[in-house]
Structure formats: C-alpha cells, structure tokens
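Peer 1: From the sequence below, what's the structure:
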Amino acid sequence: MRIRFSSVVAAALLSVIGTSGARAENPSDPISIPVLTPLTGALAILGQDGKKGLEIAAQEINEDGGIAGRKIVFEFADSQGKPDVARREMERFVRLRNAPFVVGDDISASTSTAAQFAEASGTPLFNVAAVSSEIINRHYHWYFSQQITSDNEADAVVAFLTSLTEPKGGIKSQKIALLYEDSPRGADTGELVRKLLEKQGVKVVVETSYNRAERNLLPVMKKVQEANPTILVWAGYTEDVVAGLKAMKQLDFTPYVIGVGGGPGDPRLPQLVDAEFIDRLNLCNIDYFNPDLKKVAYLTEEYNKRYNALPSSYVGLAYAAGITLKTVLEKVYKKSAAPTREDLQAAFRELDMSIDQTAIPGAIKFDADGRNVGAQGLVAQWKNGARKKATVFPASIATMSPTPIK
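Peer 2: Sure thing, here's the model as predicted:
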C-alpha cells in the first residue's frame, strides 16, 4: 500500500527525522534513504526482490559499522510500476520530506517520470534497475544510472552471438529472430539489437512484439516459429517469459534462446516452467548480476539463509546499488552531518570505483549524462538440467563455457 501522510503526521515525522529524508537531526539516529519501487501491482515481484536486495545491503553495511557510525535504513514507497504514481511519490519525497536524493528501483517507464521531476527539482535520482538509454540521452544533470543500459545489453547480445557462432561459420550463418515486450524498455532493446545486426550485414528473419500483460503467447510464438529461426533473442519480464516458454513447449519450438533482462534468468524459472525444456533451449540471458560471482558471496549466502533460494537479477541489482551508496554516503557524511542535494550530486559525479571495489561485473564512473561508463554486461546460462545458472560470457569472468550452438 502506498504511504499517505496527513499534515499532522508529516509535521511529526519532520520533527523526528529532520528535513532531508536521508539524515536525522540527531547524529545517533539512522540515516533514512528513500526508495521508489513497485511493491504492489503487476510488477510487484520486481519491487519485492529489489527491497530484499537493499535490505541485505543495509545489513552488511550496518554490520560493518554503518555510515559515520550511524546505521542506514531504506524507506520504501510503492510506485505500483505506474509512471504517474512514481512521479507523485518522487514529489512527496522531495517536497514534503526535502530529501537530498532518492533511489529509483523501478522499471524504465516509471523511472522516466521520476527522472523528469528530479531534474526539475534539482534532486539526485540514483537509478538501480531501469535500463532505458533514452533517459540518459536527455542529458540530465541529476540522474545517475549504475545499471547497464539497453545499449550495453545490445552490445553484449551481439558480442555473445559473434563468439557463439564463430565455430559454426559466423553470425551470418544463423537465422536470428527478435522478440520483445512492447514497453519502452523492450522496444528500445529490440531496436538496438536489430541495428547492430544490420551493421554486420545480418537481417533478422522475424521481429515481433507483444504486450507484457498478455498471458497467452501461443499466437506470437507460432508466428516466430514459422520463420524457423536457429536463434531467438528475447527481451521480457518473468511473467511474460513464463507464458512464452509454455507456448514454445506446446509448439515444440526449440531455438537457441538468448534472453535480455531479469525474466529469462529469474532463479524461480525452473519451478515455473519445465526445467528439461529450459535445458533444451540452452536458455541464457544478458544480465548485470549472477549469484556465482565471487564478489556477491555475502548476498548469495545471506539470501539463501533467509529465503532458501538464489537471489534474482533484481535482488542483485539492488544489493549492488546499496554497496555503491555506501561509498557515496561515506564521502558526504565525512564532510557534513547534513549533506545537501548539491553535496550528493557532486559525490555521484566524482565517484570512481574500480572493478575490484564494486559488487557488479564492471567499474562505476558516471559521465556528464549520468551514464555508468564502467558498466559491463554478462551472459548467464542455465546448466545441468536448469539446476544452476552459470556465468558464461565474457571469458574474463566466466565460471563455465557456454553450451555450443548445434
């Protein structure tokens, strides 16, 4: 349920928490960090996963002494995955709470409206999950995106395809299909992949989209199957990927599948779809996180302890952002017990974390538009009858080799 405040409650909160939303007047009080994320609605699973990742990051940070001797606490507001609600909650944090910055753990469409308000109000928005490069291309000054962008994803798709198909005559020897859900996130990725393939002289055999709310993807999959692709590049979320995989099994349609986004790599997938069929597809996904990376051992162990499962991509993205925030907050709170928005903006702009310091595959350094120029995508593939998901690309961080294309 989205948090609602009366003027009396708001006044009381402001007197206790202070006016920043990310600090308290009493130096011994926890530092409260506002987060926008979908906790209810069709995309609630993403927000719930992000919430778990941030909470585990907070636990690790607090166990290590916190920030300037103070614990951190993430305060979650439900965007419902809706752009208008995300903007309203962003405005509440900024105007009512006078927050010096906000964490955005949301889909691209909702992040887009939050970023617009962040720019207009001069409030740093630290993006955890949205991959749309379109937001970054607006040249905002107050938006910082740690996440890989759809450009990075498209680059990783084509690089992996090139590596995968080299022993079989190269990328031009394959019949490649594109499939994606029709949000700005999916459409952006699909278009970028197509353009990169065209630069290499590859024309996709079929390109189609669908509404992510659709749960009967049999007609869509039948259309793709009729083009007889050897490789399917597919951008989607968990729910629509599950529906699509079930349709593929019904059609006995088994191309080599390269997914994009959290859906194809969701650790719950083998419980939702026939694991043997997932194995037949050699299903893999372009990602920013995989539980087998050594640098996220704390997260993987703690998550398994709490939930008896492996963390999903969204858990990993949020956790990694929390670890990055530790570096940012340590810098600003070392200078002031009451950092301003300008202090936070400067800290994000000056951030320079090497690959050895991050909880992600790459480094972290923002350019003038808030793009993480150190971001690096990876490819994770379901292995051993879909019982585990291994990092298979790039070779520098791979824990297993990718399954060869037939």
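
Peer 1: Going by C-alpha atoms from here, please, whenever you check contacts or count neighbours.
Peer 2: Will do.

Peer 1: Report the secondary structure state of the most centrally placed residue in the chain.
Peer 2: Centroid-nearest residue in the chain, with C-alpha atoms, centre = their mean: A129, separated by 3.2 Å. Secondary structure, DSSP: H, G, I helix; E, B strand; the rest coil: A129 is coil.

Peer 1: Next, the second sequence, to be compared with the first:
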Amino acid sequence: MISSIKKISFTLAMTLLCGTYVSSAQAEPVSIGAVIPLSGASATIGADQLRGIEIATEEVNAKGGVLGQPLKVIVEDSGGRPPSALDAARKLVTVNNVPLVIGEYSSGNTLPIGQYLVQQKRIHLNPASTSGLLRDLGEGHFSLVGLDHVTTKFAADDIMAQGWRKAVIIAPNNAFGQGVIEQFTKHFKAAGGQVLASIAYPEGQTTYRRELQQLAQAKPDVFVYSAYSREGAVINREASELGLNETPWYGYLLSMSTADSDPKTKQGQYGLEVNYIGPNGGAYQDAYKKKYGEDFRTTWNGYTYDAVKIAAAAINKAGSTDPAAIGAALKELGKGYEGATGQITFDANRMRDSQPYLKMKVDNGKLVLR
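Peer 2: Now for the predicted structure:
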C-alpha cells in the first residue's frame, strides 16, 4: 500500500498544477498557497502531499471553482528547512498576496510558518504537524491533524498492550521530536511502563550507529522511534546491521519513518498511523488510484486534499477572500466537516479534536492493518 516515492521536480509539479487552472476558465483565478517539502529529508512525503493538492484542486474546479472563479494553489518548496520554509511563506504573502496557506509537514518548519502567517493576519492550515506548541499560535491557525499529546497516548497504550514494558525512544532533535519524546515518556510511565533511555537525534547525519548502540545498552523490550523518511532509512539499515531488529521496533507515524527504508530492514515493525481514509473517503481513494495508477504511497496525501477542499468550502461560505471572513467560515465548517480523512471538528483553539488512528505493521514491505 505504502512505499517509497520518486522525487518530483518543482517545475513538473507546478506544470501539472497550472495545467488545471488554464483550462478551467478565462476568469482570474482565486489563489491560495501551500508550502510542502518537495526536496530535503521529507521529499517523499511532500511529493505525496502534492498529489492530494492536485486532486482536490481538480475536483474543486470541476464543480465551478470558488466564488465563480477557478481555484489556484501556488505550491512552494520548503526544502525541508525552517529558513527556506519561512521564505516560501513570505513569498506567498508579499508577492502572491494569498489569504490562506497550507503547510508544512515537519513541526519545526510549520511553527515558524504559522507564527508568520498569524502575524500577517492570514489563515494557516496545518495538514500534518503534531507539536503541542501549535496550539499556542493563535487566531488564524487551524490544525487538521491531532497533536502529540493525543497521538503519544495512543502509542503508549498500544505498546503496553503488546506486553512491552521497557522502552527506549529516538526521535528528531526539533520541536516535533522533542514533543514526541516528552509526551510519550509521560504517557508510557503513567501506563506502567519504563523509558530506559531517550535520544533526540541530529537531523541530516549520514550515520546514527552511535545513537543506536547507546540505546541498545539499556536492553529494552522495544525500540520506539520516529524519523523523517531518509533518516529513517539510515536508522533502519544500521539497526539491521547491528542486529537490533531482533528486538521489536515500534514506529511513531510508521509510514513516515519507513517510507524510504529497504523492505528487509523494516520487516515486522509495529506502529501507528493517523487514519488516512475516513468513511466518506472512498471516492478520493479511487480518484488517487485512477490518477496515479497505485495505492496511497504515504498516509499524508489525504490531509492536504482535505486542506484544499475545506479551504475552498470556507472561501465559498465566506463569499470573500478576506482572511477574517475565511477564518470565521472555517470555525463554522469545523463543527462537523466530512473529509476524506474522516470527520473534522475543531476545539476552542481550532485544533482537530476527533483524530482517528490506526494500528499498523510492516508485512512484506507494505504497511497493513493489524
């Protein structure tokens, strides 16, 4: 179901997107923005996020667009780094003057984007990041995915249910990874487990052998990890070389952590995923397979799909591209919006409070339900 993805060039991505708009209508399009990682450590995820954006945009325009005009999503590459992600958001605001921006993927990139957009009184839709710090961004920020305090409790309970009581954990040394380590440790201890050691790993290294050996010295029942796809491939390869995969491994956001990993090095891993398809998502799933000739490559394309669709619905409901009006419309829609990923409801802080999760494992190189 979910496997590695070929890198898509930014030029090709924009050509595919723009082709939809030119044929939609002669009218000036209504533009919104998106900042996603089309290069860097999470390029695999970003390319799949782009697919969700493409399908949603095509569907919106096939039904008349927004405010009687075609919808255009201006996609910018974050490069997977905070400075370039922030530059991309600035460009969308100062050059393109968009009222709303979708993005990014990593919490370390999403946070500065969100802070900037809120300061500029634009709407920010978070389609993937889970750091608890997102809750504090303020008016104008909306999260379409559950945050770490919910996800880590699910993971802790799932691991305890497997009979694993002594864990070690490794995650990126950024806002996302630090939140995962902190919240998982809290919930696992509360459930009766022990976290014997934890490491926040430096991003972008070519080896994590030292970190893995350090964790192995604690003699855990289970290795818990979360990693961006390219770094996950290094971690899984070196864990296999060190013989550490003889101990169970549990991936926090398993498709992200294993997307670029060799099937042999990730075989048998357990983990969780955000639900990638809801009760009403069958039509989207069919459209994805028809357009790209394969099943979902990651779990994240549906969240950018939902982001574009709910943004378009909010603009139409507002009857305006004014950010304040769009924000008010999003709050109304967020009382019960049926998306491809399930029902989306927002709490008082505009965070998704109805996030479903899936228990997954890797079998013959593919992620399957267990």
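
Peer 1: and G47 of structure 1, what is it in contact with?
Peer 2: T37, P38, L39, T40, D105, D106 (C-alpha atoms under 8 Å, 6 or more residues apart in numbering).

Peer 1: Look at the counterpart of G79 of structure 2 in structure 1 and say how many residues are nearby.
Peer 2: Superposed on structure 1 with TM-score structural alignment, G79 of structure 2 falls opposite Q80. Here the count is done by other C-alpha atoms under 10 Å, and Q80 of structure 1 has 23 residues near it.

Peer 1: Just confirm Q80 of structure 1 is within a helix.
Peer 2: No. Assignment of Q80 of structure 1 by three-state DSSP gives coil, placing it outside any helix.

Peer 1: L46 is in contact with that one, correct?
Peer 2: No. Using C-alpha atoms under 8 Å, Q80 of structure 1 is not in contact with L46, being 10.4 Å away.

Peer 1: which residues do those two both contact?
Peer 2: P38, L39.

Peer 1: re earlier: can you list which of the contacts of G47 of structure 1 are found in helices?
Peer 2: For the contacts of G47 of structure 1, not one is inside helices, with DSSP state H as the criterion.

Peer 1: For stretch 167-183 of structure 2, which residues meet the burial criterion?
Peer 2: By 16 or more other C-alpha atoms under 10 Å, the buried positions in stretch 167-183 of structure 2 come out as 167-181, 183.

Peer 1: Mind listing residues that contact that stretch?
Peer 2: So stretch 167-183 of structure 2 is contacted by 106-108, 129-133, 148-149, 152-153, 193-203, 215, 218, 220-228 (C-alpha under 8 Å, 6+ apart).

Peer 1: do stretch 208-223 of structure 1 as well
Peer 2: 178-183, 187, 224, 236-237, 239-240, 243-244, 247-248, 251.

Peer 1: Against W382 of structure 1, how distant is Y256 of structure 1?
Peer 2: 12 Å (C-alpha to C-alpha, to the nearest Å).

Peer 1: before we move on, what about K82 of structure 1?
Peer 2: According to C-alpha to C-alpha, K82 of structure 1 and W382 of structure 1 sit 32 Å apart.

Peer 1: Compare those two (neighbour count), which wins?
Peer 2: W382 (28 against 20).

Peer 1: sorry, back to before: of the contacts of G47 of structure 1, just say which sits nearest to A11 of structure 1.
Peer 2: T37 (24.4 Å; C-alpha to C-alpha).
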